[in-house]
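Novice: Below is the structure, and that's it, no one-letter string:
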């Protein structure tokens, strides 16, 4: 059976991914070494199986080669995470996303062929920190080591001013790529667009530039 995704490791992170993908109607193969977790997901995922993901023969039997994207979400067992990633790389899986426990783990994963490495705890910490700094900062997404996208409410210093007047790009080095107003989204807004109190801005730029933008214009 052709499946879109496989999730290896059904802890809090992997389990959440499995549930969301399944809710979106995706075919998901769920793999874990814990029988209780498999029983929890047998009615959620397309197929849930208890298996040792470090065993290449086992993954072959499960048809892992037919899956486009494998997410390795193994928790505290770094050795199992690395060995699983090695096996998946040897099997030429199209896309391998792996959860890293720390920066050293990430370096190893990158060297052995992981296509994408994620730090859910670290990244969530950044998002929460930005939300704590100001009630106007709604969300924060890291897109690279030094660039991010931030979703903010138009601060008091911005309301009633046009984008041309604020000149965020020239003054702060980041770009307002869209404005959400009620149910409408204005992508690439015109320079003469005047910001209102209820506006939500989507801003992209280098972290250092976004930080200056937040301190001077966003935080009331």
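Specialist: That came in fine, so what should we check first? These figures come from a predicted structure and were not determined experimentally.

Novice: only C-alpha atoms for contact and neighbour calcs from this point on.
Specialist: Fine.

Novice: so is residue 179 in a helix, a strand, or just coil?
Specialist: Recorded secondary structure, residue 179: strand (DSSP: H, G, I helix; E, B strand; the rest coil).

Novice: I'd like to know how many residues surround it.
Specialist: 23 (other C-alpha atoms under 10 Å).

Novice: how far away is it from residue 153?
Specialist: Applying C-alpha to C-alpha, to the nearest Å, the value for residue 179 to residue 153 is 10 Å.

Novice: list residues touching both of these two?
Specialist: Jointly contacting residue 179 and residue 153 under the rule C-alpha atoms under 8 Å, 6 or more residues apart in numbering are 199, 200, 201.

Novice: can I get the residues you listed in a markdown table with neighbour count?
Specialist: Shown next, in a markdown table, are the shared contacts of residue 179 and residue 153 (neighbours: other C-alpha atoms under 10 Å):
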| residue | neighbour count |
| --- | --- |
| 199 | 18 |
| 200 | 22 |
| 201 | 24 |
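
Novice: Which members of these are positioned in strands?
Specialist: With DSSP state E as the criterion, strands contain 200, 201 from among the shared contacts of residue 179 and residue 153.

Novice: With respect to residue 111, which of the shared contacts of residue 179 and residue 153 is nearest?
Specialist: Nearest to residue 111, judged by C-alpha to C-alpha, of the shared contacts of residue 179 and residue 153 is residue 201 at 37.2 Å.

Novice: Can you show me the helices along the chain?
Specialist: Ranges of helices in the chain, per DSSP state H, are 12-23, 35-41, 56-61, 78-90, 103-111, 120-133, 163-166, 168-172, 207-213.

Novice: chain center to stretch 77-97, what's the gap?
Specialist: On the basis of C-alpha atoms, centre = their mean, to the nearest Å, stretch 77-97 sits 19 Å off its chain's mean C-alpha point.

Novice: And here is the other one:
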């Protein structure tokens, strides 16, 4: 099987870290920026790093951007440069284009030009911070669609000691439990006691919910919002 190839264009904080993390996953990464110092710094982590002007179509073609499965465009200092780069990458025939955007207008133009995924790192981090403050019992949330999400939630007290069936989580809240993470005592090789984690990937209706359990639930956002308010 051919190894996946990614190009990351723009090596600011976001682009730099994306490139390094992709490389850690064993993905071939082509990192591009017009700053020689940053390009030299990242060269030890990625497959290839190049100093190039992202708005020069020939330079992008010569760099091999067209051969990449996906391209991440992370140019933050200039919306115009980001948009022109998106257009060039699209013209080169890249099938999956991910663009970091800094405004609603930027995202609309990028989408019109063919960006497949739009990301707002600052907005998403702000939302996660607010969520962690307002609903600290929510550990993780994944948006599956506009109205349907998956969340990891610390089991509310009203469920402790009850089976999934008796908890009424499906009937009262309209969500399904698809996994349960339990904290369990473990003994290390050195004979010391500790707390480990046990994952039940296919919980049945008679499986009991205990204090400190983390429930992985899936359902409509309106139903999940109702559950998030429980403690």
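Specialist: Great, that's in hand. Everything numeric in this text was worked out from a predicted model, so none of it was measured.

Novice: Closest to the centroid, which residue in structure 2?
Specialist: Per C-alpha atoms, centre = their mean, the C-alpha nearest to the average position across structure 2 is that of residue 142, at 8.3 Å.

Novice: Number of residues surrounding the aligned partner of residue 164 of structure 2 in structure 1?
Specialist: Aligned against structure 1 by TM-score structural alignment, residue 164 of structure 2 finds its counterpart in residue 163. Residue 163 of structure 1: 18 surrounding residues under other C-alpha under 10 Å.

Novice: ditto for the one 5 residues further on
Specialist: Other residues lying near residue 168 of structure 1 total 18 when counted by other C-alpha under 10 Å.

Novice: distance of residue 23 of structure 1 from residue 17 of structure 1?
Specialist: Per C-alpha to C-alpha, residue 23 of structure 1 is found 10 Å from residue 17 of structure 1.

Novice: Who has more neighbours out of the two?
Specialist: Legend: neighbour count by other C-alpha under 10 Å for residue 23 of structure 1 and residue 17, higher for residue 17 (17 against 12).

Novice: For the aligned residue in structure 2 for that one, which non-adjacent residue is spatially closest?
Specialist: Aligning on TM-score structural alignment places residue 17 of structure 1 opposite residue 18 in structure 2. If the residues on either side of it in the chain are set aside, residue 18 of structure 2 comes closest to residue 8, at 7.7 Å by C-alpha to C-alpha, 6 or more residues apart in numbering.

Novice: burial of the aligned residue in structure 1 for that neighbour, as a residue count?
Specialist: Under the alignment (TM-score structural alignment), residue 8 of structure 2 pairs with residue 7 of structure 1. When counting by other C-alpha under 10 Å, one arrives at 25 neighbours for residue 7 of structure 1.

Novice: you'd agree residue 7 of structure 1 is up against residue 74?
Specialist: No. Residue 7 of structure 1 lies out of contact with residue 74 (C-alpha atoms under 8 Å); the separation is 9.2 Å.

Novice: Need the residues touching each of the two.
Specialist: With C-alpha under 8 Å, 6+ apart as the test, residue 7 of structure 1 and residue 74 both reach residue 14.

Novice: rewinding a little: I'd say the match of residue 164 of structure 2 and residue 196 touch.
Specialist: No. Contact criterion C-alpha under 8 Å: residue 163 of structure 1 and residue 196 do not qualify, at 11.3 Å.

Novice: matching residues in structure 2 for stretch 102-114 of structure 1?
Specialist: Alignment of stretch 102-114 of structure 1 against structure 2: residues 103-115, by TM-score structural alignment.

Novice: can you give me the offset of that stretch from its chain's centre?
Specialist: Distance, stretch centre to chain centre, for stretch 103-115 of structure 2: 20 Å (C-alpha atoms, centre = their mean).

Novice: same thing with stretch 75-95 of structure 1?
Specialist: Relative to its parent chain, stretch 75-95 of structure 1 has a centroid offset of 19 Å by C-alpha atoms, centre = their mean.

Novice: Kindly report the same for stretch 33-46 of structure 2.
Specialist: The answer for stretch 33-46 of structure 2 is 24 Å, by C-alpha atoms, centre = their mean.

Novice: Quick check: closest non-adjacent residue to residue 106 of structure 1.
Specialist: The nearest residue in space to residue 106 of structure 1 (C-alpha to C-alpha, 6+ apart) is residue 100, at 5.4 Å.

Novice: residues in contact with the one you found?
Specialist: For residue 100 of structure 1, the contacting residues are 106, 109, 117, 118, 119, by C-alpha under 8 Å, 6+ apart.

Novice: From residue 173 of structure 1, how far out is it?
Specialist: Note on residue 100 of structure 1: its distance to residue 173 of structure 1, by C-alpha to C-alpha, is 31 Å.

Novice: just residue 29 of structure 1 next, same as before
Specialist: Distance, residue 29 of structure 1 to residue 173 of structure 1, using C-alpha to C-alpha: 43 Å.

Novice: of the two, who's got more company?
Specialist: The neighbour comparison of residue 29 of structure 1 against residue 173 (other C-alpha under 10 Å) goes to residue 29, with 26 against 16.

Novice: correct me, but the more buried one touches residue 3?
Specialist: Yes. Between residue 29 of structure 1 and residue 3 there is a contact at 6.9 Å, judged by C-alpha under 8 Å.

Novice: Could you verify my assumption that residue 178 of structure 1 touches residue 190?
Specialist: No. Assessed by C-alpha under 8 Å, residue 178 of structure 1 is found out of contact with residue 190, at 9.9 Å.

Novice: Looking at the two now, which is surrounded by more residues?
Specialist: Ranked by neighbour count (other C-alpha under 10 Å), residue 178 of structure 1 and residue 190 place residue 178 first, with 18 against 12.

Novice: Contact partners for the closest residue to the more buried one other than its chain neighbours?
Specialist: Closest residue to residue 178 of structure 1 apart from its sequence neighbours, by C-alpha to C-alpha, 6+ apart: residue 187 at 4.3 Å. Residues near residue 187 of structure 1 by C-alpha under 8 Å, 6+ apart: 177, 178, 179.
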